[in-house]
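Asks: pasting the sequence and the predicted model now:
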Amino acid sequence: MAVFLAFEEGVPTSLSPHPTDFGQRRSGQKSESSGLKIAPTQPSVVAHLPSGGEEKMASQQTPSTPEEWNNVSNDFWRMWNFPNCLGAIDGKHIVIRQPPGSGSYFYNYKGTYSIILMAICDANSNFIYVDFGVNGRVSDGGVWANTSISQRIINHTAGLPEDTKLPGSDKTLPFVFLADDAFPL
């Protein structure tokens, strides 16, 4: 199964969870697919997430070696004058219709029902990691803590580069991800 996200002026529209997926995806659990179906929409730009969930997408695009992460960092330095940066992380609530029988499971603090898209972008605003499908009541920090990339970083298996000297300095500092204060990095 493939998941298609329809975007119109940067905002996903007409998403609704598949009825059989309500109880399958709980915070911290991974499902093989997000269980989403798309209602008809007006002509728009469409992004495609391959079946198999975020693991498949992550394995296709997420840097996995120090050299690949250094390429991301070099772009942040060259384009934004920000050294030792490996990406920008944020979550986005994708508004959905309340699934029948779901109660408040997808209800979020904004007063809508949603599923969360968590992503890391490179200096060119390209997605280099995506996790999609956690219910909207979970915070960005809670979603992040349960992503595969977060677990790989904690377990030192993400292939991150060693601390390095800042450009034009003798000071050695670690690499960082940019995020707001919702992320306990």
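Replies: Ah, there it is. Residues are numbered from 1 along each chain as shown.
Asks: please make it C-alpha for all contacts and neighbour counts, starting now.
Replies: Noted.
Asks: for the helix ranked longest in the chain, packing partners?
Replies: Longest helix in the chain, counting residues (DSSP state H): helix 66-80. If you count contacts as 3 or more CA pairs under 8 Å, 6 or more residues apart in numbering; DSSP states H and E, helix 66-80 packs onto strand 85-96.
Asks: quick check: angle from the very next helix or strand once past the strand it packs on to helix 66-80?
Replies: Next helix or strand after strand 85-96 toward the C-terminus (DSSP states H and E): strand 113-121. Between strand 113-121 and helix 66-80, the angle comes out at 90 degrees (axes from the mean of the first three to the mean of the last three CA atoms, to 10 degrees).
Asks: what packs against strand 113-121?
Replies: On a contact count with 3+ CA pairs under 8 Å, 6+ apart, strand 113-121 meets strand 85-96, strand 127-135, helix 140-145.
Asks: among these, show me which one is buried the most.
Replies: Comparing those by mean neighbour count (mean count of other CA atoms under 10 Å), strand 127-135 ranks first with a mean of 23.
Asks: presented hereafter is structure B, for comparison with structure A:
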Amino acid sequence: MEAMDWLDEEEEMVAVNAALLVLQYKSREYWIHPINERRHEFGKYHVLWPEISNDDNRCKMYIRMTMKEFEVLYNLLETKLRKQNTNFREAISPEERLLLSLRYLATGISCKSLGFEFCTGFSTVGEIVKECCEAIWRTLQPIYMPQPDQKHWKQIARQVQENWRFPHCIGALDGKHVQIQCPNNAGSAYFNYKGTHSIVLLALVDANYKFTWIDVGNYGRNSDGGIFETSLLGQWFASNKIDVSTDKPLTPTGQVGDEAFPLKRYLMRPFSRNN
């Protein structure tokens, strides 16, 4: 009996300490900041967006797309972005979540600034942008950037031949350094040859500059050629697993890249400028 009493006292102390921690936390922070509770009065989605959405030019300046394009994208993503209301708070609508994310992608503005604009918690903005970007990729990638097959590669090669007079080419390959603030404890991993910190977007595009394949997220210190070699597409080409035609005259067989890439059977690069 004494042992049971001792356990009850210990459990009671744990409960008391937990309650004190909760009270201490709530004394420092709001569950919802008073400003954010008035999102319907001050937030740009509720105040400014109804006016912008009626003007296509302003809409394109604000989110880089027309209202018609926004509606098409919204209809594709609505169910994926919808959240349930709870007893504690009203969920942010799918349309507002999409607008906030597109505003972030269109401007590169910080999550804190967007939080002030939309009267939303700063960490909530980051979660919304991440979830929305993932939903956009999962929904649109199979439609607009599916894995090309042999028929698709041949079509690209014909367009490159017609538009650019470059034969046997199924795409142009290059890397883009997306500048970032150096993450904590990252050392020189993201430091690139331009003297900034970045992650690399490596992309293959067709004759009309449209992406057919991308690799994003590599360290800025890595070269385009090194990233391509270790990428899924580079490994496919190196092991002949890519679905293109076999080598023969007047048949598309490879890609073009700049001097950052090695010369391969399936990759043409310009002559060196050294001599």
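Replies: Perfect, I can see it now. Note that the structure is predicted; figures quoted are calculated from it, not measured.
Asks: let me see the TM-score of these two.
Replies: For these two chains in superposition, a TM-score of 0.65 is obtained (TM-score structural alignment, normalised by the length of structure 1); 144 aligned residues with a CA RMSD of 3.4 Å.
Asks: now the angle from the longest helix of structure 1 to strand 85-96?
Replies: Using the same axes, to 10 degrees: helix 66-80 of structure 1 against strand 85-96 is 80 degrees.
Asks: which part of structure 2 matches helix 66-80 of structure 1?
Replies: Aligned by TM-score structural alignment, helix 66-80 of structure 1 falls on residues 150-164 of structure 2.
Asks: now that stretch: how far from the chain's centre is it?
Replies: Its chain's C-alpha centre and that of stretch 150-164 of structure 2 lie 28 Å apart, by CA atoms, centre = their mean, to the nearest Å.
Asks: average offset between it and structure 1?
Replies: Once superposed with structure 1, the aligned residues differ from stretch 150-164 of structure 2 by a mean of 0.9 Å; criterion: mean CA distance after the TM-score superposition for structure 1.
Asks: which residues touch that stretch?
Replies: 166-171, 206-207, 243-245, 251-252 (CA atoms under 8 Å, 6 or more residues apart in numbering).
Asks: in CSV, list these along with distance to His197 of structure 2.
Replies: Shown next, in CSV, are these (distance: CA to CA, whole Å):
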residue, distance to His197 of structure 2
Phe166, 35
Pro167, 37
His168, 36
Cys169, 33
Ile170, 31
Gly171, 28
Asp206, 29
Ala207, 31
Asp243, 36
Val244, 36
Ser245, 39
Thr251, 41
Pro252, 37
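Asks: number of residues surrounding the aligned residue in structure 2 for Pro100 of structure 1?
Replies: Under the alignment (TM-score structural alignment), Pro100 of structure 1 pairs with Asn184 in structure 2. Applying other CA atoms under 10 Å, we find 6 residues neighbouring Asn184 of structure 2.
Asks: apart from its neighbours in sequence, what residue is nearest Lys176 of structure 2?
Replies: Leu201 (5.1 Å; CA to CA, 6 or more residues apart in numbering).
Asks: count the residues that sit near that neighbour.
Replies: Leu201 of structure 2 has 19 nearby residues by other CA under 10 Å.
Asks: list the contacts of the aligned residue in structure 1 for it.
Replies: Aligned counterpart of Leu201 of structure 2 in structure 1: Leu117 (TM-score structural alignment). Counting by CA under 8 Å, 6+ apart, Leu117 of structure 1 makes contact with Gly91, Lys92, His93, Ile94, Val130, Asp131, Phe132, Gly133, Val134.
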